[in-house]
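In: Would you be able to build a 3D model of this:
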Amino acid sequence: MFFRLLASAVTLVACSTALAQAPLVSPAISYTRDIQPILTEKCVACHACNDAACQLNLGSAEGATRGASKVPVYKGDRVDAVEPTRIFYDADGQQEWRLKGFYSVLDAQGAQASLMARMLELGHSTPLTPNAKLPQEIVLGLNRENVCAAPGEFNAYAQRHPKEGMPLAVTGLTDKQYTTVQTWLAQGAPVDQHAIKPTAVEAAQISEWEELLNRPGSTEALVARWLYEHLFLAHTYFDNGVPGHFFQWVRSRTPSGQPIDLIATRRPNDDPGTLFYYRLMPVQGVIVHKTHITYPMGAHKLARVKQLFYSGDWHATSLPGYGPRGRANPFETFEAIPAVARYQFMLDNAEYFVRTFIRGPVCRGQIATDVIRDNFWTVFQEPAHDRYVTDAAYRGAATPLLAMPGQIDDVGSVISLWHRYRNKRNDYEKLRQQAYADMPPPSWSTLWAGNDNALLTVFRHFDSASVSKGLIGEIPKTLWLFDYPLLERTYYQLAVNFDVFGNVSHQAQTRLYFDLIRNGAEVNFLRLMPADSRSGILSSWYQNSGKLKMWMDYQKIDNDTPSGIKLDPVDPKRDFALKLIERTGTLNARPDPINRCTGAYCSRPDIAQEFRYAEQALSRLTSRPAAGLAVINQLPEASMLRIEGTDGKREMYSMLRNRAHTNVAFMMGEEYRLQPGLDTLAIYPGVLSSYPNFMFNVPTGDVEAFVEAMEKSKDQGSFDTIVERWGIRRSHPQFWQYFHDIGQYISETDPVEAGVLDMNRYENL
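Out: Just a heads-up that it's a prediction; the model follows:
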């Protein structure tokens, strides 16, 4: 095998060299026109963001020419932080990336073809058996140890991994695509770059926003800093902008009207070190769904920002610094800005802010997700009922207690830092509990109902998660109630202050404090429940080892003060959820008849009859424990169901496995706290994950048979039969057609949110 591959590579180079020297009959191959679309179709699904194998990001010419690195971004046990390697941020051009340890995958190596050419040849010469399960020796998933062979190490790689060419373990390039890419590589891989530029309409709006954020004066500068720190992750878009044009806030050494000279700090609240300006920079490269957290910045939003922050009678007398203290406590840093303005700004687009720390900018979010349950709903406290917003004395007492850890990454200080910040947080919880006990009992008016961001659903899929407007799925085990101190702390802890390139101490502190945040959100919600039911509900959330965690690290809850909401004493949490669904009306952006069928018809009324029948059948699989629906134990976290109609139309559904836990209070040992017999399925129209784990394609005429097979499946053999008949394995001849149709569905139903999905987690069922 080794000598055959070597001979093939030499032959390829010889042929390609001759081709390059011969007159070109057809137009020259263009990277932008011919190559990037192939990479987008067949490579970007694995090679994007920080979890791209070997940091090879193929979503842009910049990423392709940057190349690969042996240094992993995700290494939770590293003692020392590593230098950031964010594409378009931390270096400019090949030479700067070479100085950071990246090596070329495009350049030929003497008589040897480029690394990309040889990896593609290895994959093309060993095609997969159509729609067959992959060989066991091919390790997949995020725990795969990537070899990251440098150009001089390819021969050894090919000898050890003869079935692991590129694209890895999936149906590869077509013959035409393969020839196009190999010819381009043999010609020296010339790259033409066409950067996205704003249109005149977009440029005018950019100018307005940049003028606002760069106004002189301490008051204006403080507001601008707060806004920047809250929008730095956003893919913003404008009124009447070009579809697919998005922009990102950065700090630049140059003012508006000049080319951006980006200041690349590790965090957005690090000291820029020089005079700077806030600028809006076009987002370059292929849009990938996992990092695509959108935010509208049209005329309405501009007017809203001016109303909230620039119309009041308040002034900042000085500007805070950028040191660790300022990063640790944004409530102190921005205390001059009215709290009601800060909180209302976050509520207006609450889905965006919850997405920033639940779906996250880092592509692999287990640092956050292993502290949350697989499905829960979130609600928000009305600003007029938020003591931190309305009571200056209380705010003054609470602010020093709201500092967060993670600024000091000394490994030896993890435990002492944890104890210090845990105690601060518990002192705050005690203060909050006493202050709210003096207020009128909480009622329905306690909950914010300003727009359709008021009700959100979170689904966890092991090490990723998704956020959607509306109340989706069965009534969950837990609900969260965010007030302003909790929402702001969560955002700063997991988005602004979190460093994916940080060391084990930083990441451990982040994880431990988020455990306290989750507990705080749950305790806030418990105040809505009857006083005599709170301990029982809390105990059901913290079973077994969770009781030890409650005793060790959490402030005791209020079991005395009453709630103003009248609820069924037998199951007040369920009664609250049902009343919430009933009372919120149009605020509930996503009614869910499939998972919460309350009558004879368990489907949406506004779809074709054949799809209504399909949803009716699918509803039989939802909200049932795995103890009675054994097939759940065979399913991955997030599967896609493509239901194909008789006229060529289709509907797309997310089929999510909700894993049950005794508690989610500890950093390690999750497998010991699972309750597999209580796992359930949620099935919902749309795409509720950036990371499909598998896909089934089921014609509408087969849906009843599919559901019956799922109901009867008791073991691996019967499940394999289901996969053989309806599954789209990685080796399926039309794999990419089906996979990208998921993204096409998003483009058709919610085009602003569209982006290439990730297949790193696509399983070998």
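In: going forward, measure contacts and count neighbours with C-alpha atoms only.
Out: Fine.
In: and Asp427, how many neighbours does it have?
Out: Applying other C-alpha atoms under 10 Å, we find 16 other residues in the vicinity of Asp427.
In: Now do the SS call for it.
Out: When the structure is split into helix, strand and coil by DSSP: H, G, I helix; E, B strand; the rest coil, Asp427 lands in helix.
In: Identify the residues contacting it.
Out: Under the criterion of C-alpha atoms under 8 Å, 6 or more residues apart in numbering, the neighbours of Asp427 are Leu401.
In: swap the cut-off to 10 Å and go again
Out: Counting by C-alpha atoms under 10 Å, 6 or more residues apart in numbering, Asp427 touches Ala398, Leu401, Leu402, Tyr421, Gln433, Gln555.
In: May I ask which two of these are separated the most?
Out: Pairwise distances across the contacts of Asp427 peak at 18.2 Å for Tyr421 and Gln433 (criterion: C-alpha to C-alpha).
In: tell me which residues in stretch 55-74 are buried?
Out: In terms of neighbour count (16 or more other C-alpha atoms under 10 Å), stretch 55-74 has its buried residues at 55-70, 72-74.
In: Could you also give me the structure for this next sequence, so I can compare it with the first?
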Amino acid sequence: MLAALLVMTFSSLSNNLHAEPITTAPQRSLDYQRDIKPILENKCMACHGCYDAPCQLKLTSADGVERGASAQQVYDATRLDDAEPTRLGIDASSTEAWREMDFFSVLHAADEGKVQRLDGSLLYRMIELGQNNPLPANAVLPEDIKIGTAHAFSCPTIDDFKGYAKDNPHGGMPYAVTGLSEQEFATLSRWIGEGANTAPQAWQPSDAEKASIDRWESFFNQSGAREQLVSRYLFEHLFVAHLHFPTISGSSFYELVRSSTPPGLPVRPLRTVRPNDDPGERFYYRLRPLRETLVEKTHITYGLDDLRMRRWQQLFFQNDWAVATPPGYDYAERSNPFLTFTAIPAKARYQFMLDSAEYFVRTFIRGPVCRGQVATDVIRDQFWAVFEDPEQEAYVNDAIYRSITTPLLGLPGQDSDLSALGSEWLEYSSKRNQYLQLRHDYYAERKPGGADISEIWDGDGYNQDALLSIFRHHDSASVRRGLWGQVPDTIWVMDYPLLERTYYELVVNFNVFGSLSHQAQTRLYFDLIRNGSELNFLRFVPQDTRSALYAQWYQGHAQLKDKIAYTDVNLDVPVAIDYRTADHQDNASIMAQFASQLMTRTAGVSSGPDTLNRCPQGNCLRRELSASEVQIDRALHTFSRETGKTLPVIPLMPEVSFLRVTDGENRWVYSLVHNRSHTNVAFMFGEDTRLQPERDTLTVMRGTLGSYPNFSFDVSLDALPDFITALRAVSSSEGLSQVAEKWGVRRTNPAFWEVMADFRHYVEETDPTQAGLFDINRYQNL
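Out: Predicted coordinates:
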């Protein structure tokens, strides 16, 4: 009855609006934030929320809706020159300015601002096309419907729409997924018919929040030479953060920007491409509220409170140091942060990064760039990262060693000229290899008996950021505190130069709008960073195991690259850690023994044993689990001892699958993470030729992992044994499709949006500070 009434109501409205152009706006019955934003949030932002949103149509804020779309793609690996940046809230300050940058309206026809026929709105035409051509419920998408990020997007204007609709009958919105309800369609249509007015998200800070803003802006804008240098260092490390005040209930999130206006006036951010570009004018550090829907991919949080303030005062201002000459913003200073910030005690800089190691690793592993294959194809699908103890790390503790090595730590990528690619690469890779030889010689002389486990940072007994697990999901990646999954093939040991260089190479100096040369240099140098982290780890294993471990990491053509681009594995210094195995060529045994030593060393900050993935006897259940959770864990634990060779379904699984298990009003959420094995990850191209599916593994994680679920399953607790049995029996893509038919939540499933929303609700319930919308641009068609 309600549906029929809504259809009748909309039909009357639609017929009236199509009949004649309206020259006077009707009464506005809908509020954008109250009535329209929830629809866009539930059905649209999952695809239109990041840099790789189709046609740059970013719907997470009213500004993005008003800006509209562009045929120019942000991600273009073939461009020879840097593209003009198109960052919302920075690169244009009005709708008119965006039109000059070739963005076109999706709300109105060419004569913007006047209420017109619905046919003049591209948004209306798109949702109408989707409404008129629904997909069969829970069906596999036809082959002619292209999904994923690899295909080219069609970005028609309203003038092109007729041809677009004829060629793409299933090209309406929401695209390739369960569509709008009749009520949602009617609401959006009425809103468009009434003029499609938008309104920014309200920002109403409490008195306590205002006081915190004033306090932190005062801190960042102190006038002393030391204070200004520290503020610059902090800004360059926090510019991608979503800052918040954890001790203030309901705190908004903020971004730290350089503004041409002082505190007390509206923020006007500088339009520099990078945070270390020359500002060109006087500026002030300001906190600008994020007035948009948060997207999980870019939601990388950092808290500001009294404890943080005291810690920064202790780190940066307790010691007596001075700034001889304030650094500028020329090429050398942008490419080598160790030179730029040499006046700030190196140990303070390293400890600052260690304090929030998860945040920093998230910034360059998880990104804010939305599509990171330029970086992620240089890392393995699952590995652990640990850090050198700041009390023993060479660079921060030895001034002479630091002065010798600092000139060798510069980073490529600032020059976007394609002709400079070869020369820049040779210069910086040569310096990097010189540095590694100096580092090896220094450590060998300091500790001729070899490395011991005390050189690994234990988090000072309280900081859980000391242990991190990284999972790659093709062109994105995730970070989780703790040691999760099976013991990996490789572990990164990061010292201060590696941690800082990785951050500057992939975050500060990376330009998502950069040229082919810039992106290639970034990718090639990150390859050296990974190699350096692995070489650091080899210090902690017996001499006669290093060659075998390294050979496993660099198989095939990587052996040739090893001779050309990398330094030799050092075999002349022993290790001061006891390894019991008689067979030192057993790589798995060596890795397991180091993992055991690591877990003992860091027991004070461990998140506990990974009972789902590392429990050989299957009897490691946690005491706090309910009877239902015990049942679920036992069922899922069966994957922990398997590989692609023993369980053929593993290589067929999507990169990340979310699993919801329900029992009445109760539900539990897990992630099934497919870890692909490679002969090596040393090359930019040809990844498919380097896969080793027989060695693939599946990691089971509680909760959600990743910003881009590739598929999801919805299983009742009673049916879980049948689901696990069916999944384990799969040996082909057709078999996996049959499992998806029964338990999968396909893009066309009527419950698709409800299930996706529930995954977000789960994060809001368990870790609300980290909650954001999941992106479905990579959701597969099983």
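In: TM-score for this pair?
Out: Counting by TM-score structural alignment, normalised by the length of the first structure, the TM-score of this superposition works out to 0.96. Behind it: 756 aligned residues with a C-alpha RMSD of 1.8 Å.
In: mind putting the contacts of Asp427 of the first structure in TSV, distance to Val286 of the first structure, neighbour count and secondary structure included?
Out: As requested, those are exported to TSV (distance: C-alpha to C-alpha, whole Å; neighbours: other C-alpha atoms under 10 Å; DSSP: H, G, I helix; E, B strand; the rest coil):
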residue	distance to Val286 of the first structure	neighbour count	secondary structure
Ala398	44	21	helix
Leu401	42	20	helix
Leu402	39	23	helix
Tyr421	40	21	helix
Gln433	48	19	helix
Gln555	46	21	coil
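In: between these, which is nearest Ala28 of the first structure?
Out: Proximity to Ala28 of the first structure was ranked across the contacts of Asp427 of the first structure by C-alpha to C-alpha; first place goes to Leu402, at 60.1 Å.
In: For whatever residue of the second structure lines up with that closest one, list the residues it contacts.
Out: Counting by TM-score structural alignment, Leu402 of the first structure lines up with Leu409 in the second structure. The contact partners of Leu409 of the second structure, taken as C-alpha under 10 Å, 6+ apart, are 335-339, 428-429, 431-432, 434-435, 497-498, 500-501.
In: Please flag which of those residues sit within strands.
Out: In this view, these have no member that belongs to strands under DSSP state E.
In: Return the member of these nearest to Ser356 of the second structure.
Out: Closest to Ser356 of the second structure out of these is Glu500 (12.7 Å), distances taken as C-alpha to C-alpha.
In: now the aligned residue in the first structure for that closest one: how far from Glu382 of the first structure?
Out: For Glu500 of the second structure, the aligned position in the first structure is Glu488, judged by TM-score structural alignment. In this view, Glu488 of the first structure and Glu382 of the first structure are 15 Å apart by C-alpha to C-alpha, to the nearest Å.
In: what about the two, which has more around it?
Out: Using other C-alpha under 10 Å as the criterion, Glu488 of the first structure and Glu382 rank with Glu382 on top: 22 against 19.
In: Counterpart of that one over in the second structure?
Out: Using TM-score structural alignment as the criterion, the counterpart of Glu382 of the first structure in the second structure is Asp389.
In: same deal with Ser256 of the first structure?
Out: Under the alignment defined by TM-score structural alignment, Ser256 of the first structure is paired with Pro263 of the second structure.
In: do Phe694 of the first structure as well
Out: Structural alignment (TM-score structural alignment) places Phe694 of the first structure against Phe711 in the second structure.
In: Tell me who's in contact with its match.
Out: With contact set as C-alpha under 10 Å, 6+ apart, Phe711 of the second structure has these partners: 653-659, 672, 740, 744-747, 776, 778-782.
In: try it again with 7 Å
Out: Pro654, Val656, Ser657, Phe658, Tyr779, Gln780 (C-alpha atoms under 7 Å, 6 or more residues apart in numbering).
In: could those residues go into CSV alongside secondary structure?
Out: Rendered in CSV, the data for the contacts of Phe711 of the second structure read as follows (three-state DSSP):
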residue, secondary structure
Pro654, coil
Val656, strand
Ser657, strand
Phe658, strand
Tyr779, coil
Gln780, coil
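In: now, which of the residues you listed sits nearest Ala346 of the second structure?
Out: Using C-alpha to C-alpha as the measure, the one of the contacts of Phe711 of the second structure that approaches Ala346 of the second structure most closely is Val656, at 38.8 Å.
In: Report the contact partners of the closest one.
Out: The neighbours of Val656 of the second structure, taking C-alpha under 7 Å, 6+ apart as the test, are Ser671, Leu672, Val673, His674, Pro709, Asn710, Phe711.
In: let's see it at 8 Å
Out: Under the criterion of C-alpha under 8 Å, 6+ apart, the contact list for Val656 of the second structure reads His473, Ser671, Leu672, Val673, His674, Leu705, Gly706, Tyr708, Pro709, Asn710, Phe711.
In: ok, these in the first structure, which still hold?
Out: When these are mapped onto the first structure through the alignment and contacts are counted by both residues aligned by TM-score structural alignment, their matches' C-alpha atoms under 8 Å, the preserved ones are His473, Ser671, Leu672, Val673, His674, Gly706, Tyr708, Pro709, Asn710, Phe711.
In: Out of these, which sit inside helices?
Out: Among these, no residue falls in helices (DSSP state H).
In: Show me which of those residues are buried.
Out: Neighbour-count burial (16+ other C-alpha under 10 Å) is assigned, among these, to His473, Ser671, Leu672, Val673, His674, Gly706, Tyr708, Pro709, Asn710, Phe711.
In: now the last one, nearest residue through space, not along the chain?
Out: Residue nearest to Phe711 of the second structure in three dimensions, not counting chain neighbours: Ser657, with 4.8 Å by C-alpha to C-alpha, 6 or more residues apart in numbering.
In: What is the burial count for Leu275 of the first structure?
Out: Leu275 of the first structure - counted by other C-alpha under 10 Å - has 10 other residues nearby.
In: Check which helix or strand the alignment partner in the first structure of Cys155 of the second structure maps to.
Out: In the first structure, the residue paired with Cys155 of the second structure according to TM-score structural alignment is Cys148. When elements are assigned from DSSP states H and E, Cys148 of the first structure belongs to no helix and no strand.
In: Cys148 of the first structure: how many residues sit nearby?
Out: Neighbour count of Cys148 of the first structure, defined by other C-alpha under 10 Å: 18.
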